[in-house]
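Q: Mind looking at a prediction? Sequence and model below.
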Amino acid sequence: MHVEPLTGHRAVVRVAVATLWTSPDAVRPVDAPALGPHADTAAWIAGMDADQQVGDCVLSQLLLGEQVLVTEERTGWARVVAVEQAAAPLDPRGYPGWLPTDQLAPVPDDEPTGPPLVVDTTVTALRATPHGPVRVPGVVLGTRLLPAGPAVDGWRPVHVPGQPAPHWLPEHHVVPLPDRPPAAGEVLGVADRLRDVRYVWGGLSPAGIDCSGLVHLAWRRFGVRLPRDAGAQAAATAPVELGTERVGDLYFFARPGRGVHHVGIVTAPPGEAGRRMLHACYRHRRVVEEQLPPDRTATLIGAHRI
């Protein structure tokens, strides 16, 4: 697809949701819908059984317009660093992994600039014209888009990576990216909209998400870039004394002698009934809000604040 090699340069994701893989060899037959220039994340997740949804071949996901640094190319694949998803223990530049090359576009020399918009609906689609045919389906909450002009009759034109002409989406599906830190309740409100979403290891979309992905995406909606994994999120946030946590803080969990393995968002002040959180739960295989059961409380190592 690309005339010039991408290695050593930045590129941009041109599909709604691109899955970051451990290696090209790790891809399974069931993963076919997530590959190629028209990746369909919802169909991919719907086609997997519960065990396949927690396979170790997926690292993370990247959203439309997200930039990467390409470090290597192999036939049909690019090894990249996802520079907008901090992962210091793995690479100080960002999260490393592999993407299909045809899900990337070169960063243009005349890259558009301006105040960004952010998708504030769970899922939307970009169209060739207002009310016209869909060109990019499955664009998800938290995706940043650059406006290509003022709204027209309730439709907003936006720039799309790899496309010369603007695409359109309903004006009310996007909002200006805030220029202030969000209130904790605002972030929790976004995360709560993902309640009952399936648990998918490495997922970062309303089609499927994991525990740190839920935290990352909820804050990303407001322009706050938290690290991608739970351990790195713990290292990047400020501890508070247990018993003083507030709604919107984060609970972190680890087993004795091991690193952080889970994170959830505090949904109520601690009380006699115990603690509550919203989290993408491996056991329930979905996003739930619940009181911490005893075995979860036994691995609670602290609360942190952003």
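A: Right, received. Where do you want to start? Numbering: from 1, shown residues only.
Q: okay, CA-based contacts and neighbour counts for the rest of this
A: Noted.
Q: Run through the strands of the stretch 101-250 of the chain in chain order.
A: 104-106, 117-119, 123-127, 134-140, 144-145, 155-158, 167-170, 174-176, 204-205, 208-209, 238-240, 250-254 (DSSP state E, counting those that start in this stretch).
Q: Apart from its neighbours in sequence, what residue is nearest residue 268?
A: Distances taken as C-alpha to C-alpha, 6 or more residues apart in numbering put residue 247 closest to residue 268, at 5.3 Å, once the chain neighbours are dropped.
Q: Distance-wise, check that neighbour relative to residue 170.
A: Relative to residue 170, residue 247 is positioned 32 Å away (C-alpha to C-alpha, to the nearest Å).
Q: and if you look at residue 61?
A: 25 Å.
Q: same thing with residue 77?
A: Distance, residue 77 to residue 170, using C-alpha to C-alpha: 33 Å.
Q: ditto for residue 149
A: 14 Å.
Q: Residue 139 now?
A: Distance, residue 139 to residue 170, using C-alpha to C-alpha: 12 Å.
Q: Please say which of the two ends up with more neighbours.
A: In terms of neighbours (other C-alpha atoms under 10 Å), residue 139 is the more surrounded of residue 139 and residue 170; the figures are 22 against 19.
Q: so that one touches residue 124, yeah?
A: Yes: under the criterion of C-alpha atoms under 8 Å, residue 139 makes contact with residue 124 at 5.1 Å.
Q: Next up, a structure to set beside the first:
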Amino acid sequence: MRAVRVAPVLAEPRAGAEQVTQLLPGERVEVHQREGDWLRVTAPAQASAKDALGYPGWTPVADLAPDEESVVAIARTFLGTTYVWGGLTHDGVDCSGLVHASFRAVGVAVPRDASDQASACEPVTLGEERPGDLWFFAKDGRGTRVTHVGFVTDPATSTMLHAPDSGPRRYVVEEPLPDARRATLVSAGRF
């Protein structure tokens, strides 16, 4: 499991208990026990004399996601974030910055720009995408230069998570693939 946002690690499984450390977005944890909405975890990246496996404590279930779902879960924490050209944070992010920051949080190095991301990932045949794959778009719809990228979140309904750079919404959204965007879809890929 991985943290999908900055998450508290508490001494006991209850709100208001003493915070003993925090998990950073993408930080891996080992889960040892569940008690209601709380998980007893150890954080291997945080060495501690308290436990040879890593810093121990309790964290809310809602703040963690399975490894295979963690990149999209982290990207979803950006929902509503304003589109900012060149942005990489919750203060403002662009489309490729959303992809870069989400993968970076789980320790996967991907290029910064959409065109470089399209060149570096493993190609996926359109129609065979899985959640977490990427869709790439070109203004002319012919793929001469990729200018936009978004996460595939539900291939069956053509739903994507992205930071639109134009149109009525200039903030991170998860939405069915708009017709105007579908006309410019040129490829899919996987990291």
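A: Great, that's in hand. Small disclaimer: the values here were computed from a predicted structure and weren't measured.
Q: follow-up on the earlier one: identify the residues contacting the aligned partner of the residue nearest to residue 268 of the first structure in the second structure.
A: Superposed on the second structure with TM-score structural alignment, residue 247 of the first structure falls opposite residue 131. Residue 131 of the second structure makes contacts with 72, 151, 152, 153, 154, 155, as judged by C-alpha atoms under 8 Å, 6 or more residues apart in numbering.
Q: Then residue 196 of the first structure?
A: Contact partners of residue 196 of the first structure, counting by C-alpha under 8 Å, 6+ apart, are 286, 287, 288.
Q: what about 6 Å?
A: Counting by C-alpha atoms under 6 Å, 6 or more residues apart in numbering, residue 196 of the first structure makes contact with 286, 287.
Q: Next one: whatever residue of the second structure lines up with it from residue 115 of the second structure, what distance?
A: Residue correspondence to the second structure (TM-score structural alignment): residue 196 of the first structure is matched to residue 80. From residue 80 of the second structure over to residue 115 of the second structure the distance is 24 Å, taken as C-alpha to C-alpha.
Q: Equivalent analysis for residue 188 of the second structure, please.
A: In terms of C-alpha to C-alpha, residue 188 of the second structure sits 12 Å off from residue 115 of the second structure.
Q: more neighbours, the two?
A: More neighbours surround residue 188 than the other of residue 188 of the second structure and residue 115, with 25 against 20 (other C-alpha under 10 Å).
Q: The more buried one: what's its closest spatial neighbour, skipping adjacent residues?
A: residue 135 is the one closest to residue 188 of the second structure (C-alpha to C-alpha, 6+ apart), at 4.5 Å.
Q: count of neighbours near that neighbour?
A: Residues near residue 135 of the second structure, counting by other C-alpha under 10 Å, number 25.
Q: tell me the contacts of it?
A: Residues counted as contacts of residue 135 of the second structure (C-alpha under 6 Å, 6+ apart) are 149, 150, 188.
Q: Helix, strand, or coil at the aligned partner of the second one in the first structure?
A: Here residue 150 of the second structure is matched to residue 264 in the first structure, going by TM-score structural alignment. When the structure is reduced to helix, strand and coil (DSSP: H, G, I helix; E, B strand; the rest coil), residue 264 of the first structure reads as strand.
Q: okay, now residue 264 of the first structure: neighbour count?
A: Residue 264 of the first structure: 26 neighbours (other C-alpha under 10 Å).
Q: give me every residue that touches it.
A: By C-alpha under 6 Å, 6+ apart, residue 264 of the first structure lies in contact with 250, 251, 277, 278, 279.
Q: go again using 7 Å as the cut-off
A: If you count contacts by C-alpha atoms under 7 Å, 6 or more residues apart in numbering, residue 264 of the first structure has them with 211, 250, 251, 252, 277, 278, 279.
Q: Check residue 9 of the second structure too.
A: Listed by C-alpha under 7 Å, 6+ apart, the contact set of residue 9 of the second structure reads 19, 20, 21, 22, 23, 57, 58, 59.
Q: Can you give me the distance of the match of residue 196 of the first structure to residue 161 of the second structure?
A: In terms of C-alpha to C-alpha, residue 80 of the second structure sits 11 Å off from residue 161 of the second structure.
Q: One more: residue 94 of the second structure?
A: Computed as C-alpha to C-alpha, the residue 94 of the second structure to residue 161 of the second structure distance reads 12 Å.
Q: Could you check which residue of the first structure pairs with residue 182 of the second structure?
A: By TM-score structural alignment, residue 182 of the second structure lines up with residue 297 in the first structure.
Q: Run through the residues that contact that match.
A: Contact partners of residue 297 of the first structure, counting by C-alpha under 7 Å, 6+ apart, are absent.
Q: where's residue 187 of the first structure relative to residue 218 of the first structure, distance?
A: 6 Å.
Q: Those two: which has the busier surroundings?
A: residue 218 (25 against 21).
Q: The more buried one -> the second structure?
A: Using TM-score structural alignment, the partner of residue 218 of the first structure in the second structure is residue 102.
Q: picking up where we left off before, with residue 184 of the first structure as the reference, measure out to the match of residue 150 of the second structure.
A: Applying C-alpha to C-alpha, the value for residue 264 of the first structure to residue 184 of the first structure is 13 Å.
Q: Roughly how far does the match of residue 247 of the first structure sit from residue 2 of the second structure?
A: Separation of residue 131 of the second structure from residue 2 of the second structure (C-alpha to C-alpha) stands at 17 Å.
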